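# Provided below for reference: sequence and predicted model.
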Amino acid sequence: MREIHDTDQSHTAPVDVMDDGDRFVVQADIPGYESEDIDLRLEDEQTLWIDVDEDARRSSSDTDYVDRQRPDRSGTVTVDVPDPVDGTEASATYERGVLTVRLPKADGVDGRTIEISER
């Protein structure tokens, strides 16, 4: 398991990396976020960065909490894949707390941001 590191605590994010022939499929369990809270980027053709940043505005200060145990969470998970991938053809979905990123295998392609689509 990889850790999502933030300033207050670390929590684990189970991540699977599967070789699906012509692509790698990365699945990460990161429940409790909205897709707009997750940024993906591919660097060096082999490193996927998953940045999560829970919008602090959702925990508005005008709310009177009796007890609050779920902190605002943000952090980063990095995932290395064994072979270079084509970031221009990468895709991602986020459904029920599971982020699925599809990374087609390729050679000599620069990194880029990956958009997450809703299902």
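Good, I have the coordinates. Numbers count the residues shown, from 1 in each chain.

# CA atoms for contacts and neighbours, from now on please.
Will do.

# other SSEs contacting the helix or strand hosting Leu42?
Of the helices and strands defined by DSSP states H and E, Leu42 is found in strand 38-43. Where contact means 3 or more Cα pairs under 8 Å, 6 or more residues apart in numbering; DSSP states H and E, strand 38-43 is packed against strand 47-53, strand 113-114.

# let's bring in a second one:
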Amino acid sequence: MSTLRDALSELPDAVFADLLESETSYLLVLDLPGVTAETADLKVEKGRLLVEARRDKQLPPEFDYVREERPLFLDAELPLPPDAVADDAEASMERGVLEIRLPKREAAPERTIPITTGDEDASSAGQKNSGDGDA
């Protein structure tokens, strides 16, 4: 997860990101002012979350930009934590805040693993052979 944390710190200054974790999932919250669900795209490829987003600005026709302080086009590749299940990810956007919920893979249940030895295989084979001679 530290690689994801590092990648979040490298996002543009206009993007604020929070990463939260619970027992069952991760929650990635990205503040993308001016971005809507229609101007954002999320994909998962090869263990990475690809985020593309752009701010859709409505410029009144009688105005031209003298200076633009907050352009936003985000094209980010974020590494997924190894226990994240990308297939079950969910995302929502409200008022420029994108929330991506990544469930965690369930840990394998605890169990005892039996250990066999070569002697057990030989004794099993001997029992089979002795039974065959009685028939």
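Noted; the coordinates are in hand. This is a predicted model, so every value here is computed, not measured.

# tm score of chain vs chain?
Here the TM-score for the pair of chains, by TM-score structural alignment, normalised by the length of the first structure, is 0.63; 98 aligned residues with a Cα RMSD of 2.8 Å.

# re the thing from before, so can I have a markdown table of the helices and strands packed on strand 38-43 of the first structure showing mean neighbour count and distance to Leu103 of the first structure?
Converted to a markdown table, these look like this (neighbours: other Cα atoms under 10 Å; distance: least, Cα to Cα, whole Å):
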| stretch | mean neighbour count | distance to Leu103 of the first structure |
| --- | --- | --- |
| strand 47-53 | 20 | 9 |
| strand 113-114 | 18 | 10 |
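
# As JSON lines, those strands with distance to Arg2 of the first structure would be great.
Compiled in JSON lines, those are given as follows (distance: least, Cα to Cα, whole Å):
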{"stretch": "strand 47-53", "distance to Arg2 of the first structure": "11"}
{"stretch": "strand 113-114", "distance to Arg2 of the first structure": "20"}
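
# before we move on, the earlier item: mean deviation, the strand holding Leu42 of the first structure versus the second structure?
Comparison of strand 38-43 of the first structure with the second structure after fitting gives an average deviation of 1.2 Å (mean Cα distance after the TM-score superposition for the first structure).

# quick one on the thing from earlier: how about the helices and strands packed on strand 38-43 of the first structure, which one is nearest Val79 of the first structure?
Nearest to Val79 of the first structure among those is strand 47-53; the distance by Cα to Cα comes to 5.0 Å.

# C-terminal to that closest one, what's the next element?
Next element after strand 47-53 of the first structure (DSSP H and E): strand 74-80.

# what about that next one, distance to the chain center?
In terms of Cα atoms, centre = their mean, to the nearest Å, the gap separating the centre of strand 74-80 of the first structure from the centre of its chain is 7 Å.

# average distance between that strand and the second structure?
Its aligned residues in the second structure lie a mean 2.3 Å from strand 74-80 of the first structure after superposition (mean Cα distance after the TM-score superposition for the first structure).
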